[in-house]
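Peer 1: Have a look at this fold, sequence not included:
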């Protein structure tokens, strides 16, 4: 089972969109997938067709264990089977100021999960304990950015956070790489920032980039996987996420 964290320390760069694109590709591939929504905003949860009622990620973090995970796990409406969700909710915000000794709560909870090929952890866009909890549970981490000045600066903070966790509670965590999202082919400013990213991070920049296409937001707004959305733009995005998923699956598994 590969546990892959998706993170960004700047909001609005499409971190959740990348999480959902990877979930769509995994569903299309026939991989049994669990999405863990660590973001108190719960955008992944909503886009996966789940309305949190009762047990959720906060419940799991309150009492990590097999029973709490089973009680909170909910099927996505994207498919009859093969894609489940640990729903996010505002209640998880109370776990955003934990001591470092408590950062293994999600990792311990996921140690009881054995029915999946892939776990995607959608982290909040912040440096708080929820992000650290999420990443501590992961084998690999993807940092999502867009080719803009402030987003590029946030990549450095995210990479330092991953390195700090590797030296502390998450010794097995490794960066998978950086996904550049919302790329516009004709933007000179974006071209400059892309060159900057490649200069700074070299092979950590994952290929292909994710182009800016309205089809992605349309599919997610309708609570549908991008692979099921009609049109050439959705087909293009589907191929991009399939390629990124292939790269993730080549990473060592637990």
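Peer 2: Arrived safely, thanks for sending. Everything numeric here is computed off the predicted structure, so don't read it as measured data.
Peer 1: hey, let's count contacts and neighbours off CA atoms from now on
Peer 2: Fine.
Peer 1: Now do the same for residue 6: helix, strand or coil?
Peer 2: When classified by DSSP: H, G, I helix; E, B strand; the rest coil, residue 6 comes out as strand.
Peer 1: In contact with it, which residues?
Peer 2: By CA atoms under 8 Å, 6 or more residues apart in numbering, residue 6 lies in contact with 15, 16, 18, 19, 120, 121, 122, 123, 141, 142, 143, 144.
Peer 1: Next step: those restricted to strands.
Peer 2: 120, 121, 122, 141, 142, 143, 144 (DSSP state E).
Peer 1: how about the nearest residue to residue 130, chain neighbours excluded?
Peer 2: For residue 130, ignoring the flanking residues on the chain, the nearest one in space by CA to CA, 6 or more residues apart in numbering is residue 96 at 5.0 Å.
Peer 1: Ok, residue 252 next?
Peer 2: Nearest residue to residue 252, sequence neighbours excluded (CA to CA, 6+ apart): residue 2, at 7.5 Å.
Peer 1: what ranges do the strands span in the stretch 51-200 of the chain?
Peer 2: Assigned by DSSP state E, counting those that start in this stretch, the stretch 51-200 of the chain shows strands spanning 74-75, 83-86, 118-122, 140-145, 174-180.
Peer 1: try this one next to it:
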């Protein structure tokens, strides 16, 4: 069972889009998955087609982490019903893609001075869940308390970067910060992996920056890279899984996320940590 944080130092690099793409690939692969929307803006919750539910969000559960039952308060993604209809010929197909809903309340923990006790709040919640093969944590675009809380609960961190000067420099700084954090708070955390997002194949700048990233990060830069997709905003605006969206470009994007997910699952299998979902 893997717990994977998707992080970035700066906003606007498509961190949540990558989270949604990996969730889509996990659903298509039949991997029971939980998405924890730790970003107070709750964009992943919206993108996963979650309708308003009379249940607490992740912020409220973090506040009561010792007593809150995460497994009782997750909600299914709206993608699940679509997936069932697409595969109605298989009565044994019972997809699982649950969401711990994003909450503005979680912002109270997004500060730089969280102590060890607060950093373990998400770990405490996840320790009481079972039945998932994968947990994806969508982090805020910062290195404050919520991101560090996610790192504490994870056994792998994925850093999302665009092939541009500022994003690459920010990723290098995040790698250094993550290594310091790992030494002090999370010694079992695997080395971070990096996903290059919104890559334009015809751009000389992107070609140069990708070569620079390969030189800087080596095998930590995952393959394949994610190409820029013109209709990605339309797919997210419809709260749709990329695997269920028509058209050749969506099909190619789905294949990219399938390959990335396979890479992440296979390279992380040695460090898997069992986490059980309640019920």
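Peer 2: Structure received. The structure displayed is predicted, hence computed values, not measured ones.
Peer 1: Looking at the contacts of residue 6 of the first structure, which is nearest residue 44 of the first structure?
Peer 2: Lowest distance from residue 44 of the first structure to the contacts of residue 6 of the first structure (CA to CA) belongs to residue 16, with 6.1 Å.
Peer 1: was I right about the closest one contacting residue 120?
Peer 2: No - between residue 16 of the first structure and residue 120 there is no contact under CA atoms under 8 Å: 10.5 Å.
Peer 1: So the two - more neighbours on which side?
Peer 2: Neighbour count, other CA atoms under 10 Å: between residue 16 of the first structure and residue 120, residue 16 has more, with 28 against 23.
Peer 1: tell me the contacts of the closest residue in space to the more buried one that isn't next to it in sequence?
Peer 2: Distances taken as CA to CA, 6+ apart put residue 44 closest to residue 16 of the first structure, at 6.1 Å, once the chain neighbours are dropped. By CA under 8 Å, 6+ apart, residue 44 of the first structure lies in contact with 16, 19, 20, 37, 88, 122.
Peer 1: Take those and keep only those in helices.
Peer 2: Those of the contacts of residue 44 of the first structure mapping onto helices are 16, 19, 20, per DSSP state H.
Peer 1: Distance of the residue lying closest to the last one once chain neighbours are set aside relative to residue 19 of the first structure?
Peer 2: What that stands for is residue 20 of the first structure. Closest residue to residue 20 of the first structure apart from its sequence neighbours, by CA to CA, 6+ apart: residue 44 at 7.0 Å. Taking CA to CA, to the nearest Å as the measure, residue 44 of the first structure falls 8 Å from residue 19 of the first structure.
Peer 1: all helices in the stretch 51-200 of the first structure, in order from the N-terminus.
Peer 2: For the stretch 51-200 of the first structure, the helices defined by DSSP state H, counting those that start in this stretch cover 57-62, 66-72, 105-110, 129-136, 149-166, 188-201.
Peer 1: what's the spacing between the counterpart of residue 135 of the second structure in the first structure and residue 6 of the first structure?
Peer 2: Counting by TM-score structural alignment, residue 135 of the second structure corresponds to residue 119 in the first structure. Distance from residue 119 of the first structure to residue 6 of the first structure, counting by CA to CA: 11 Å.
Peer 1: How about residue 227 of the first structure?
Peer 2: As judged by CA to CA, residue 227 of the first structure and residue 6 of the first structure stand 20 Å apart.
Peer 1: tell me the contacts of the closest residue to residue 40 of the second structure other than its chain neighbours?
Peer 2: Counting by CA to CA, 6+ apart, residue 40 of the second structure lies nearest to residue 104, which is 4.4 Å off, once chain neighbours are set aside. With contacts defined as CA under 8 Å, 6+ apart, residue 104 of the second structure is in contact with 40, 41, 42, 59.
Peer 1: Could you pull up the contacting residues of the counterpart of residue 199 of the second structure in the first structure?
Peer 2: When the first structure is aligned by TM-score structural alignment, residue 199 of the second structure is paired with residue 183. Applying CA under 8 Å, 6+ apart, we find residue 183 of the first structure in contact with 146, 147, 190, 209, 210, 211, 212.
Peer 1: Now the fifth one. Nearest residue, chain neighbours left out?
Peer 2: Nearest residue to residue 210 of the first structure, sequence neighbours excluded (CA to CA, 6+ apart): residue 181, at 4.6 Å.
Peer 1: Hmm, the one you found is touching residue 142, no?
Peer 2: No - using CA under 8 Å, residue 181 of the first structure makes no contact with residue 142, being 11.9 Å away.
Peer 1: the more surrounded of these two?
Peer 2: residue 142 (27 against 20).
Peer 1: how far away is residue 232 of the first structure from residue 106 of the first structure?
Peer 2: Distance of residue 232 of the first structure to residue 106 of the first structure, given as CA to CA: 39 Å.
Peer 1: Among these two, which residue is more densely surrounded?
Peer 2: Remark: of residue 232 of the first structure and residue 106, residue 106 carries more neighbours, 27 against 10, as counted by other CA under 10 Å.
Peer 1: Just tell me what the more buried one corresponds to in the second structure.
Peer 2: So, by TM-score structural alignment, residue 106 of the first structure is matched to residue 122.
Peer 1: any idea how far residue 145 of the second structure is from its match?
Peer 2: Applying CA to CA to residue 122 of the second structure and residue 145 of the second structure gives a distance of 11 Å.
Peer 1: list the residues that contact both of residue 44 and residue 19 of the first structure?
Peer 2: Joint contacts of residue 44 of the first structure and residue 19 (CA under 8 Å, 6+ apart) are residue 122.
Peer 1: quick one, what contacts the residue nearest to residue 252 of the first structure?
Peer 2: Residue 2 of the first structure sits next to 117, 118, 119, 138, 139, 140, 249, 251, 252, 253, 254 when contact means CA under 8 Å, 6+ apart.
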